[in-house]
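J.: Predicted model and sequence below, questions to follow.
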Amino acid sequence: MKPIWIADDDQSIRFVLEKALQREQMPTRSFTNPREVLAALDEEGEGPQVLVSDIRMPGGSGLELLEKVKARHPGLPVIIMTAFSDLDSAVSAFQGGAFEYLPKPFDLPKAVELIRRAVEESQREEVAQETIDEAPEMLGQAPAMQDVFRAIGRLSQSNVTVLITGESGSGKELVARALHKHSPRANGPFVAINTAAIPKDLLESELFGHERGAFTGAQTMRRGRFEQADGGTLFLDEIGDMPFDLQTRLLRVLSDGHFYRVGGHSAVKANVRVIAATHQDLEQRVKEGVFREDLFHRLNVIRLRLPALRERREDVPMLTRHFLQQSARQLGVEPKRIADAALERLGRFGFPGNVRQLENICHWLTVMAPAQVIEPKDLPPEISQGPGEAVAVAAPSAAATGAPEPVALASPAAGMPSSGDWESGLQAEAMTLLLSGRLDVWDELTKRFERKLILTALDNTRGRRIEAAHKLGIGRNTITRKIQELGLEE
């Protein structure tokens, strides 16, 4: 074990901590100012297991030292001590990435316990980081995922069409990208299109392109996704939602590689490998007559089933740490760590939104968790309420498809939520939508809020609109208009 470094100009503090840590078989090394700490880092390269630093010392502050140490050793836990127990210092310490904030005078056993937690966290993060560094492309280590990896390996030299099935948010596009990356077409383009996210009238042009003047607004010739993917791979996500008439055109392309641009008269040839994905049961869609059976068989040459996250719970710790680091890089902040108890709570959650939901939760935690170490109490409401009462605050489906999704409210059986729970849920959903890149967050959340509010009021008044409007404090005409706008008419 590497030593615990103690930086404090107060000799008595250094002495007390040294003796207490030595009794716990934890080696120590002491410094009187930040310059000595930085010089030791320059000379030795390898940092300590944990750094405990006073906030005010001759020759520099602990916060400045924190910033410089973190630049060199981002994963090093730093505990900031101060006799000036003011809010500004605490906020500055946490913003700088401090592991914990320890006001003086402190209780020695509690200080030792805090340092022990920091040591355990440091050692755990070192092992986790080694795992991530060794396998940066791994999506998981669960047996179900190993089957997927083996299939990707077997298909590495093939151009065969692949159908990926799995629930929304389970990572189907990541598998498609891996298939492309490890295929003979790796040097060609990878082009992805979500067939469910594009209006029917535009989807044909998106896929096959159009000629100039083919329709109003077609000012120039445009190459479609098939042409863009020539020599590479075209990923058709949510293929089960493709309109029936377009399925016929797709079947022809898969048969001979030729197609016509919208408004065109000359056949275009594209050398494209198609990988399709869906969360739907295509066999059932065929039985219902909404998906062509011949297209299904053409796509279903090789099928890869991607397991839901609840089927690979052993991957949750690794994925959580990966997403926390990824979120920190995107937001330009210090990566947060997560305690074992919080990981255990996450592992018990059902994750209806799968890996994408876990990723969104990690975004939320990066912004909202108050300390550098995430404890169970810091988890968002849908996790802390337990599996039986979980609500999809961070589920990605609305962000991905624009479909209505309920605002985070507890179930009626659980009783009315507190003000803090309701606001935390709203804050979590807002953060999820903002991080997804949507540009209509205000309108989306306002619609959901108004919808839930009006439906609740109507339920309370047993459908009597005038009474509901009166209780909400709005006019009769307003509630009637809102019911029409929100599509709440029976």
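T.: All right, it came through fine.

J.: From here on, just use CA atoms for contacts and neighbour counts.
T.: Will do.

J.: Mind listing what's buried along stretch 468-481?
T.: 468-469, 479 (16 or more other Cα atoms under 10 Å).

J.: again but with stretch 128-146, I slipped
T.: 128-129, 132, 139-142, 145.

J.: Turn the residues you listed into JSON lines, including distance to Q219 and secondary structure.
T.: Shown next, in JSON lines, are these (distance: Cα to Cα, whole Å; DSSP: H, G, I helix; E, B strand; the rest coil):
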{"residue": "A128", "distance to Q219": "53", "secondary structure": "helix"}
{"residue": "Q129", "distance to Q219": "52", "secondary structure": "helix"}
{"residue": "I132", "distance to Q219": "48", "secondary structure": "helix"}
{"residue": "L139", "distance to Q219": "43", "secondary structure": "coil"}
{"residue": "G140", "distance to Q219": "47", "secondary structure": "coil"}
{"residue": "Q141", "distance to Q219": "50", "secondary structure": "coil"}
{"residue": "A142", "distance to Q219": "51", "secondary structure": "coil"}
{"residue": "M145", "distance to Q219": "47", "secondary structure": "helix"}
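
J.: Turn those into CSV, columns for distance to W442.
T.: Compiled in CSV, the buried residues of stretch 128-146 are given as follows (distance: Cα to Cα, whole Å):
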residue, distance to W442
A128, 38
Q129, 38
I132, 37
L139, 34
G140, 36
Q141, 39
A142, 39
M145, 38
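
J.: Nearest to P199 among these?
T.: L139 (31.6 Å; Cα to Cα).

J.: try it against this one:
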Amino acid sequence: MNKSQALVVDDEPDILDLLKITLGRMDVRAVTATTVAEAKRQLERNRFDLCLTDMNLPDGTGFDLLRHLNEHYPEIPVAMITAHGNLESAVAAMKAGAFDFVAKPVDLQSLRALVGSALKLRGRAPASDERAGVGTRLLGDSPAMERIRHLIAKLARNQAPVFITGESGTGKELAARLIHAQGPRGEGPFIAVNCGAIPHDLVESELFGHKKGSFTGATGDKEGLFQAAEGGTLFLDEVADLPLQAQVKLLRAIQEKCVRPIGTQHEVAVNARIISASHRDLNAEVEKGHFRQDLFYRINVIELRMPALRERPEDIPLLAEQLLGRLGRGQTDGTPASGMHLSAAAIEALKRHAFPGNVRELENILERATALTDGQRIEVADLYLTKGEPATTRPRAEEPVDDAVPLADYPGELETGAILGALEKAHWNRAAAARKLGLTPRSLRYRLARLGIE
């Protein structure tokens, strides 16, 4: 393999020498330039695997060179050298297509990590979403899903923070996993955390770690999630649920690329890409004072919106087929569901359904249908879909569940309602209720435990 080569553009001799020496120790040959014009000439003469450019140059800016590279050499990752603390320039550079940024004075450890990640893109063909592993493919052939696949492939080639929006059940974590798997960090860890599930007094400990004895209950040293994601990706799901105090420290961690574990006086450098997500409108949360504007500005460098299922009804037949196959392989009582399929009328009914719970709701509907259907063909009546628009409020516990099954914000309550209705009619005899539902007692016990029904 030919030796890696980087184009380094800066008008400060000391910076050029430092970068040249550092790259040389990584077995990367540095070709230097001090102006935009000279950099363009070098690009015409040589093949480069990476470009490092200062923001301010005698005859233009780093943005001028970035635009030139994006237009004529889109395969070359570009990292911008910015002034210390100039967050706006760094964000603007990544919005314009920069791979990453490094701040002056240049931290050599961060620089080496950046160069290592960039070089992993060399000669790399676009990856398919199957690289993320079994069960993590983006299903659907609709134009909306084709756009999502294209954007994911593009986002995977840089290190800019990504903010994924979309309703619950649209696959935000799946999109984050695919961005990670298809990028240069794909071999590193993918650490996912639901920020809303962490008690507020433990958020800082979970994210940044702590030392033994730093607070009551700290019986040993604990590595934070930032450190656990070293060399990989940290996915902050439902980031809007973070308390304001933790948001301040998260902003510093992202901006400075270092964290301070609770109970220590020193900071630890971290190298993790940040992808965050929320089903809430963060602009509205900022206006309410619930989310810091500067943090939103930092994590929302690039936004990826996942489409709702009702926006792509043409994908429902394929999704349903795949979900039925998965449900068949996962039967808890050992009985296969191979051959289980939807009638044409059932498919049309699903296409007309609004799906407030999106793909998660579709899976729940099909799981219930496979449990309650006699035979292998699922009809419209087996889906228990309500007429008209789905309810927007959760049904009260005392409302009876009879022939009609109420819809709720969370599709798991559909199954809960059907099971509670059968139990009530069977006078809370589980064996009799299982027979009414067409389940084995073991399958009913599994569902009761999964749904948290005592």
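T.: Received it, and whenever you're ready, just let me know what you need. Owing to the predicted nature of the structure, the values given are computational and were not obtained by experimental measurement.

J.: TM-score them against each other, please.
T.: With the length set by TM-score structural alignment, normalised by the length of structure 2, the two chains reach a TM-score of 0.58; 289 aligned residues with a Cα RMSD of 3.0 Å.

J.: still on that earlier bit, which of the buried residues of stretch 468-481 of structure 1 fall in helices?
T.: Those of the buried residues of stretch 468-481 of structure 1 mapping onto helices are 468-469, 479, per DSSP state H.

J.: re the thing from before, from the buried residues of stretch 128-146 of structure 1, which two are the most distant?
T.: With distances taken as Cα to Cα, the most widely separated pair in the buried residues of stretch 128-146 of structure 1 is Q129 and M145, at 20.2 Å.

J.: Now do the strands in the stretch 351-490 of structure 1.
T.: Using DSSP state E, counting those that start in this stretch, the strands of the stretch 351-490 of structure 1 run over 373-374.

J.: Helices of that one, start to end?
T.: 354-368, 381-384, 397-401, 419-435, 441-460, 465-472, 476-485 (DSSP state H, counting those that start in this stretch).

J.: what's the distance between stretch 199-219 of structure 2 and the middle of its chain?
T.: For stretch 199-219 of structure 2, the gap between its own C-alpha mean and the chain's C-alpha mean amounts to 25 Å (Cα atoms, centre = their mean, to the nearest Å).

J.: swap in stretch 238-253 of structure 2?
T.: Computed by Cα atoms, centre = their mean, the chain-centroid distance of stretch 238-253 of structure 2 equals 17 Å.

J.: can you check stretch 135-154 of structure 2 too?
T.: Worked out by Cα atoms, centre = their mean, stretch 135-154 of structure 2 lies 14 Å from the chain centre.

J.: before we move on, what about stretch 234-251 of structure 2?
T.: With Cα atoms, centre = their mean, you get 15 Å for stretch 234-251 of structure 2.

J.: Quick one: the residues in structure 1 that that stretch pairs up with.
T.: Counting by TM-score structural alignment, stretch 234-251 of structure 2 falls onto residues 234-251 of structure 1.

J.: What's the separation between G196 of structure 2 and V248 of structure 2?
T.: Separation of G196 of structure 2 from V248 of structure 2 (Cα to Cα, to the nearest Å) stands at 17 Å.

J.: hang on, I meant F190 of structure 2
T.: Counting by Cα to Cα, the gap from F190 of structure 2 to V248 of structure 2 is 23 Å.

J.: Could you check which of these two has the larger neighbour count?
T.: Neighbours around F190 of structure 2 and V248, counted as other Cα atoms under 10 Å, are more numerous at F190. The numbers are 21 against 14.

J.: so what's that one closest to, chain neighbours aside?
T.: Leaving aside its sequence neighbours, F190 of structure 2 sits nearest to T233 (Cα to Cα, 6 or more residues apart in numbering; 4.9 Å).

J.: Near D14 of structure 2, how many other residues are there?
T.: 10.

J.: Specify the local secondary structure of the residue nearest to G213 of structure 1 when sequence neighbours are not counted.
T.: Leaving aside its sequence neighbours, G213 of structure 1 sits nearest to Q219 (Cα to Cα, 6+ apart; 6.2 Å). Classification of Q219 of structure 1 using DSSP: H, G, I helix; E, B strand; the rest coil returns coil.

J.: Please apply the same query to K154 of structure 2.
T.: helix.

J.: With the one 10 residues further on instead?
T.: With three-state DSSP as the basis, the three-state label of I164 of structure 2 is strand.

J.: thinking it is in contact with M306, fair?
T.: Yes. Contact criterion Cα atoms under 8 Å: I164 of structure 2 and M306 qualify, at 7.1 Å.

J.: list the residues that contact both of those two?
T.: K172 (Cα atoms under 8 Å, 6 or more residues apart in numbering).

J.: more neighbours, the two?
T.: I164 (24 against 19).

J.: Kindly provide the distance from the more buried one to D281 of structure 2.
T.: I164 of structure 2 is 11 Å from D281 of structure 2, where distance means Cα to Cα.

J.: Likewise for F190 of structure 2?
T.: When F190 of structure 2 is compared with D281 of structure 2 (using Cα to Cα), they lie 25 Å apart.

J.: who touches the residue nearest to F190 of structure 2 in this structure?
T.: Contacts for T233 of structure 2 (Cα under 8 Å, 6+ apart) come out as 180, 185, 188-191, 272-275.

J.: What subset of these is buried?
T.: Taking 16+ other Cα under 10 Å as the criterion, what is buried in the contacts of T233 of structure 2 is 180, 185, 189-191, 272-275.

J.: Which of these sits closest to P317 of structure 2?
T.: H180 (28.1 Å).

J.: Can you pull up the most central residue in structure 1?
T.: E359 (1.7 Å; Cα atoms, centre = their mean).

J.: how about that one, what's its partner in structure 2?
T.: Under TM-score structural alignment, E359 of structure 1 pairs with E363 in structure 2.

J.: what's the closest non-adjacent residue to that match?
T.: Closest to E363 of structure 2 by Cα to Cα, 6+ apart is L323, at 6.3 Å.
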